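Colleague: I would like the atomic coordinates for the input below:
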Amino acid sequence: MIFDWAFALEILPQLARALAVTVQATLGGMLIALTLGLLLAIARRSRWPLVRAPVAGFVEFVRSTPLLVQIYFLFYGLPALGVQLSAFTSGVLALGLHYGTYCSEVYRAGLDGVSRGQWEAAAALNMNRMQTYIRIVIPQAIPPVVPALGNYLIAMFKDTPLLSAITVLELLQSAKMIGAETFRYTEPLTLVGMLFLAISLVAAAGIRALERRLAVALGRTG
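Modeller: Sure, this is the predicted structure:
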């Protein structure tokens, strides 16, 4: 089948609207992942075993089960427990929970990289544990792990087609619907691949630029 550019331009606005849904799901999921990941990382460093053990078990459980299963559970399983979520909300929450556990390991590596002397200096200034995290440790721990967190952002973006399993009208689902209606799959699927590639490259460039700016800022304050 010959690629029809006229047909591709005709369906591009529809795919662009679906791309907006994909980007929204990615940004929403990443916001959850970044926040949850930091909380999980701090909890896993708790002094109390009753906090550390359940959090470690949760992280390992989520990381060891497929994202698609988690998406299905949140959308089809939670209603049985009395929690009703929309398909989009379920998908964003599943992405955030799944990648939040991976981000927690990245954060944990960054937190472990902060020298013990920083904690001792904070204790000498009569800071409590939370103040030490917020004012001293976290600002030093996050910049070195930005590239790894950025990689998870791109990975999450490429995993959004899984949301089509619960009827979220994201980019790939829209392409499949166009193909089913017109019996032409070459153009929509090609455009989907090009759009995913373009957004991923832009995101990667943005992450590299952010990494350079953080390196410069740390150099000035070092």
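
Colleague: From now on I want contacts and neighbour counts done on CA atoms only, so please keep to that.
Modeller: Noted.

Colleague: Now do the same contact list for the most centrally placed residue in the chain.
Modeller: Centroid check for the chain by C-alpha atoms, centre = their mean gives Met30 as the closest residue, at 3.4 Å. Counting by C-alpha atoms under 8 Å, 6 or more residues apart in numbering, Met30 touches Leu95, Gly96, Tyr99, Gly100, Leu153, Met156.

Colleague: where's it, which helix or strand?
Modeller: For Met30, the host element (DSSP states H and E) is helix 5-44.

Colleague: that older thread, need the contacts of Met30 in JSON lines with distance to Leu171, can you?
Modeller: Formatted as JSON lines, the contacts of Met30 follow (distance: C-alpha to C-alpha, whole Å):
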{"residue": "Leu95", "distance to Leu171": "16"}
{"residue": "Gly96", "distance to Leu171": "19"}
{"residue": "Tyr99", "distance to Leu171": "20"}
{"residue": "Gly100", "distance to Leu171": "23"}
{"residue": "Leu153", "distance to Leu171": "17"}
{"residue": "Met156", "distance to Leu171": "14"}
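
Colleague: please give me the structure for this one as well, since I'd like to look at both together:
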Amino acid sequence: MLENFSFRTIIEYLPLFGQGLVTTVWLSVLAFAGALAVGIVLTAMNLQRGRLFRMPAKAYIDAVRATPLLAQLYFLYFGLPRLGIILPELVVGILACH
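Modeller: Model prediction:
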């Protein structure tokens, strides 16, 4: 299996690996910042005494906790376009991490 292994191929595609690494780190930072913002807002809503803010926050939190991340990704990537909402792949990736 390793008789066809070539370091020249790895060196040839090294810039693409670097670009992929930069994109991954960038998406991770954006997703983390967005998740932190959504989490702070939902926590503040969930701590309210009135039902007007607490119930939607609780429903969102329960829905996100009850579904696997892969199911959320499938819904955002394949389900939303069927509803007429088309988002770029990067946006879907960021939204799914919330």
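
Colleague: in the helix holding Met30 of the first structure, what's buried?
Modeller: Residues of helix 5-44 of the first structure classed as buried by neighbour count (16 or more other C-alpha atoms under 10 Å): 8, 11-12, 15-16, 18-19, 21-34, 36-38, 40-44.

Colleague: corresponding residues in the second structure for that helix?
Modeller: Under TM-score structural alignment, the match for helix 5-44 of the first structure in the second structure covers residues 7-46.

Colleague: now do stretch 150-164 of the first structure
Modeller: Stretch 150-164 of the first structure corresponds to no residues in the second structure, going by TM-score structural alignment.

Colleague: what's the mean deviation for the helix holding Met30 of the first structure versus the second structure?
Modeller: Taking mean C-alpha distance after the TM-score superposition for the first structure, the mean distance separating helix 5-44 of the first structure from the aligned residues in the second structure is 1.3 Å.

Colleague: burial of Leu52 of the second structure, as a residue count?
Modeller: Counted by other C-alpha atoms under 10 Å, the residues lying close to Leu52 of the second structure total 11.

Colleague: typo on my end, Ala57 of the second structure
Modeller: Ala57 of the second structure sits with 20 neighbouring residues when counted by other C-alpha under 10 Å.

Colleague: how about the helices in the first structure?
Modeller: 5-44, 49-63, 67-72, 87-112, 116-124, 129-132, 138-159, 171-182, 186-221 (DSSP state H).
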